[in-house]
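Participant: Provide a 3D model corresponding to the input given below.
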Amino acid sequence: MNEKTVKKMARLMLGGTLVFAGISHLTVGRKDFRAQVPDWVPLPIDDTVVYSGLAEIALGSSLILASDRHEQTVGKVAASFFTAVFPGNISQFVNKRSAFGLDTDRKRFTRLFFQPVLIYWALASTNNT
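Facilitator: A predicted model of the protein is given here:
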């Protein structure tokens, strides 16, 4: 399998994961996603969860459907999104909010290290590295 095929598969997998997560924001995962909204966000918690879910669906769809011409831009936007929502992961850790099976400080802390992986994944799978 060549590098281009691997990157495309990684991009499609990330896109599918984002679409699934976005749908979860709007349905079965809504309560858990509320645990990640920092107290300082000026919108109602549920609105924040819905808007971020819609953004994930849009980003995931964009990653799946992106043409070669636009994939780098979509990758940069996805990486920026993962950076922008990182404070939610920090908030979940600092405020000791259990969600998604992250029910100990150790699990919540370990989760923090996954965000840079998502950022890299978004960039690498769209030829930004």
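Participant: CA only for contacts and neighbour counts going forward, please
Facilitator: Noted.
Participant: Surely Thr126 is in contact with His70?
Facilitator: No. Checked against C-alpha atoms under 8 Å, the pair Thr126 and His70 is beyond contact range at 9.0 Å.
Participant: Looking at those two, which has the bigger crowd around it?
Facilitator: Thr126 (24 against 13; other C-alpha atoms under 10 Å).
Participant: show me the contacts for that one.
Facilitator: The neighbours of Thr126, taking C-alpha atoms under 8 Å, 6 or more residues apart in numbering as the test, are 7-8, 11, 71-72, 74-75.
Participant: Kindly recompute the last result at 10 Å.
Facilitator: The neighbours of Thr126, taking C-alpha atoms under 10 Å, 6 or more residues apart in numbering as the test, are 4, 7-8, 10-11, 63, 66, 68, 70-76, 120.
Participant: please give me the structure for this one as well, since I'd like to look at both together:
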Amino acid sequence: MTLLRWLLAALLVTAGVSHLTWGRRGYRIVVPEWATRMLRTDKDAIVVGSGAVEIMLGAGLVALPRERARLGAAVAAFFIAVFPGNVHQWRTRRSAPLLDTDTRRFARLLLQPLLVVWALAVAISPER
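Facilitator: Purely as a prediction, here's the structure:
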């Protein structure tokens, strides 16, 4: 299970870096208008914030293996929290980096529950 934890960490850090660099502008369209009103901020701040959280969660999974249960649960909660943005993107049919077709946007929706399960598996599985 150590490999699964490291792979999840790599995915999170890579996604987080993309939110802060090359994908930053494109990810803004994934943010629903209601999220900016609810959080009282703009789309760019939400994209940057979510990227920073992804990097911190990924780094935590590597640096704090004894906290994998809490961190895995936090990662699962994060994946659930960002799911409305994925739904918004699919419903509005707007392209973002790597999600430029209806098929890819829909596949992203199906991927989200698998990411949640992956994070929970990391949280509950013993290290070897």
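Participant: Pick the one among the contacts of Thr126 of the first structure closest to Gln36 of the first structure.
Facilitator: Gln36 of the first structure has its nearest neighbour among the contacts of Thr126 of the first structure in Tyr120, at 21.4 Å by C-alpha to C-alpha.
Participant: What's that closest one aligned with over in the second structure?
Facilitator: Tyr120 of the first structure maps onto Val117 in the second structure when the alignment is built from TM-score structural alignment.
Participant: tell me which element that match falls in.
Facilitator: For Val117 of the second structure, the element it lies in under DSSP states H and E is helix 102-124.
Participant: helix/strand/coil for the residue most central in space within the second structure?
Facilitator: The residue lying closest to the centre of the second structure (C-alpha atoms, centre = their mean) is Phe79, at 5.2 Å. What DSSP: H, G, I helix; E, B strand; the rest coil gives for Phe79 of the second structure is helix.
Participant: What sits closest to Ala122 of the first structure if chain neighbours are left out?
Facilitator: Gly75 (5.1 Å; C-alpha to C-alpha, 6 or more residues apart in numbering).
Participant: Identify the residue of the second structure aligned to the one you found.
Facilitator: Per TM-score structural alignment, Gly75 of the first structure is aligned with Gly72.
Participant: returning to what we had before: tell me the residues that contact both of Thr126 and His70 of the first structure, please.
Facilitator: Leu63.
Participant: Okay, helices next: where are they in the first structure?
Facilitator: According to DSSP state H, the first structure carries its helices in the segments 3-26, 30-34, 45-65, 71-84, 86-94, 105-112, 114-124.
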